[in-house]
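[1] Kindly generate the corresponding structure for this input.
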Amino acid sequence: MIGRMSESTPAPAPPPPPEGTAPDGRERARPAPALPRPAPVTGRTIGWEIACVLALSLGASAVYAVISFTGALTAPGSLADQSANLVAPRAEAERPWLDLSRQTASLVFAFAPVALVLFLLHRTRESAATIGFDLRRPGPDLLGGAALAAAIGLGGLVVYLVSWRMGLTVTVAPSALEPHWWQYPVLVLQAVKNGVLEEVIVVGYLLLRLDQLGWSPVRAILFSSVLRAAYHLYQGVGMFFGNLVMGVVFCWAYKRWGRVMPLVVAHSLIDIVAFAGSVALIGKVDWLPGG
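    Next comes the predicted model:
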């Protein structure tokens, strides 16, 4: 007798793959976590941004310049009897490569506030081109910068010489570097650093942000110019007012041209001539202080 065939028992279902793996056993790619949305830009945000940028750069320089000037005023003798070195050695004369290394590192990190400003502009859907810090117009930028440098540089030299003879300005030694082969390249790079750092932050970035805060052009230009004068106060009263005028002229030029690059060119040329000229002339002509 043929018995009835037994019903087949279904095979048990395979266990589900571990979490985070595909059915074939391979690890499944995890989705990237969602990035938080940036907070909306408000007047309060811009105000704190400006304060942080200046505290990390030329605002701090202004505070140190005021302290230095106070020390010079309270020291024995007149301001003209005291001196200020703009580019000083960073190592002993017999260790030139250590000096060069430190000079180079100092130059590189001095551009960090500029990089921060450009990043902050990018975060608000702006860029270096917004303030005209680019190479789109090399010819007009060079010509305008050279003309501005000639006018401001000659006027600044006159202000320095007159105020020094009146005892209102310290003796400025633009370079105290030893005469190594790299002296002039370092001085040129220092001049370019000054031009980029000061004009990008104190003119381009600052006037843009103050305009976004609703400041009037006159108020913004005055604030920028006083800040420029303040971080040069360590050189004395005469150079304070000289840089105040320079700030007003540079801000006016920026408002007129809409570009910061001519100001960078002008400032760099002024400092290149001052640094290189001091090395070549101080001690060799009697009309220039510091000999």
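[2] going forward, measure contacts between C-alpha atoms and count neighbours the same way
    Fine.
[3] any chance you could map the helices in this structure?
    Assigned by DSSP state H, the helices in the chain fall at 43-55, 58-74, 96-110, 112-123, 138-165, 183-198, 206-212, 217-230, 237-257, 261-281.
[4] Quickly compare these and say which is most buried.
    Sort those by mean neighbour count, taking mean count of other C-alpha atoms under 10 Å, and helix 261-281 sits at the top with a mean of 22.
[5] before we go on, could you also do this sequence so I can check it against the first one:
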Amino acid sequence: MPRVSADVPAAAVPGAGAGTPPVSGAAWRRRLTVEVWIVLGLSLGRSGVYAVVTILDRVTRPEALGAQTATLNPSRADRPWLDLTYQLLSLGFALVPVALALYLLSAQGRSALRRIGLDRARPGRDLLVGAGLAALIGIPGLGLYVVGRLLGVTVEVRAAALDAAWWTVPVLLLSALQNALLEEVVAVGYLVERLRELRWGPVATVAASALLRGSYHLYQGWGPFVGNVVMGVVFAEYYRRRGRVGPLVVAHTLMDAVVFVGYALVPDDIRTSLGLS
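    Below you'll find the model as predicted:
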């Protein structure tokens, strides 16, 4: 890899060294821009595009948006062992973009986990801050969902549709962790780091991360879109100031775990009476 000119740190270019032809800062930033689009195209950006198409489909149907449903964590086969296999494969492959983002952030052997604060340097503090963020975001988020349902701008979200089995709760917990790692590592840690290197300002960086988060939740309706944009602003700004994605992963895992497992454990008749199924 040729070395870069003085306006880009040489450490940012893998393999850069003395005696190699210089590369302009503009060329390096173009390379980073392409990289960002590739990572997002393989992960959350792709989900965002599909979610935009889905909401267009939903709002153009004769059926009102509030009368429609969205199912998370569906069953993938009618035989339990095969369903479990599909679930685990889906969870595993969904983490490949996380591995890619971490790999790209680990230029010249630098620890990507340490760089974005996903290491074990502050486990107790990360857990406490994560729990606080979960309460700060999760409780108002549930309220916003209820308001959205009452206003008819949010679809009915069925948080779990797995058949009852010994592995149902463990898989839902793994799903919560997978969602947290994918969204917080890619939409916050990776994206904020790359946009910082591309010399985006703080406001634009936080807005990009927040709007990305909102985009791939659009399939649930306008309420979840707004709620996730707000969550995105809080999480991206926290990361921008603190440089640790660990508490965000904890918070996201806790919120999803409560919703997924809670939904699965509530009896059908109670869910029906609450208008949740």
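[6] Identify whichever of the helices of structure 1 lies nearest to residue 132 of structure 1.
    helix 261-281 (6.1 Å; C-alpha to C-alpha).
[7] distance of the nearest residue to residue 189 of structure 1 once chain neighbours are set aside from residue 100 of structure 1?
    Of all residues not flanking residue 189 of structure 1 in the chain, residue 107 sits nearest, at 7.5 Å (C-alpha to C-alpha, 6 or more residues apart in numbering). In this view, residue 107 of structure 1 and residue 100 of structure 1 are 11 Å apart by C-alpha to C-alpha, to the nearest Å.
[8] The residue nearest to residue 189 of structure 1 pairs with which position in structure 2?
    Residue 107 of structure 1 maps onto residue 91 in structure 2, with residues paired by TM-score structural alignment.
[9] try residue 290 of structure 1
    Under TM-score structural alignment, residue 290 of structure 1 pairs with residue 276 in structure 2.
[10] same thing with residue 266 of structure 1?
    Under TM-score structural alignment, residue 266 of structure 1 pairs with residue 251 in structure 2.
[11] any idea how far its match is from residue 44 of structure 2?
    Taken as C-alpha to C-alpha, the span from residue 251 of structure 2 to residue 44 of structure 2 is 19 Å.
[12] Contact partners for the match of residue 266 of structure 1?
    The contact partners of residue 251 of structure 2, taken as C-alpha atoms under 8 Å, 6 or more residues apart in numbering, are 129-134.
[13] Kindly report the same for residue 83 of structure 2.
    Residue 83 of structure 2 neighbours (C-alpha under 8 Å, 6+ apart): 75-77.
[14] among the residues you listed, which recur in structure 1?
    Of the contacts of residue 83 of structure 2, the ones still in contact in structure 1 (both residues aligned by TM-score structural alignment, their matches' C-alpha atoms under 8 Å) are 75-77.
[15] Out of the residues you listed, which comes closest to residue 171 of structure 2?
    The closest of these, once distances to residue 171 of structure 2 are taken by C-alpha to C-alpha, is residue 75, at 11.2 Å.
[16] Counterpart of the closest one over in structure 1?
    Checking TM-score structural alignment: residue 75 of structure 2 goes with residue 89.
[17] Leaving out sequence neighbours, find the closest residue to that match.
    residue 177 (5.3 Å).
[18] pretty sure the one you found is touching residue 91, no?
    No: in this structure, residue 177 of structure 1 is not within contact of residue 91 by C-alpha atoms under 8 Å, at 10.0 Å.
[19] neighbour-wise, which of those two wins?
    residue 177 (22 against 16; other C-alpha atoms under 10 Å).
[20] Tell me the counterpart of the more buried one in structure 2.
    Match for residue 177 of structure 1 (TM-score structural alignment): residue 162.
[21] what range in structure 2 matches stretch 210-229 of structure 1?
    The aligned range for stretch 210-229 of structure 1 is 195-214, by TM-score structural alignment.
[22] what about the matching stretch, distance to the chain center?
    Centroid separation between stretch 195-214 of structure 2 and its chain, computed with C-alpha atoms, centre = their mean, to the nearest Å, is 15 Å.
[23] Compare the helices of structure 1 and report which one is nearest to residue 173 of structure 1.
    Here helix 261-281 is closest among those (C-alpha to C-alpha), at 7.3 Å.
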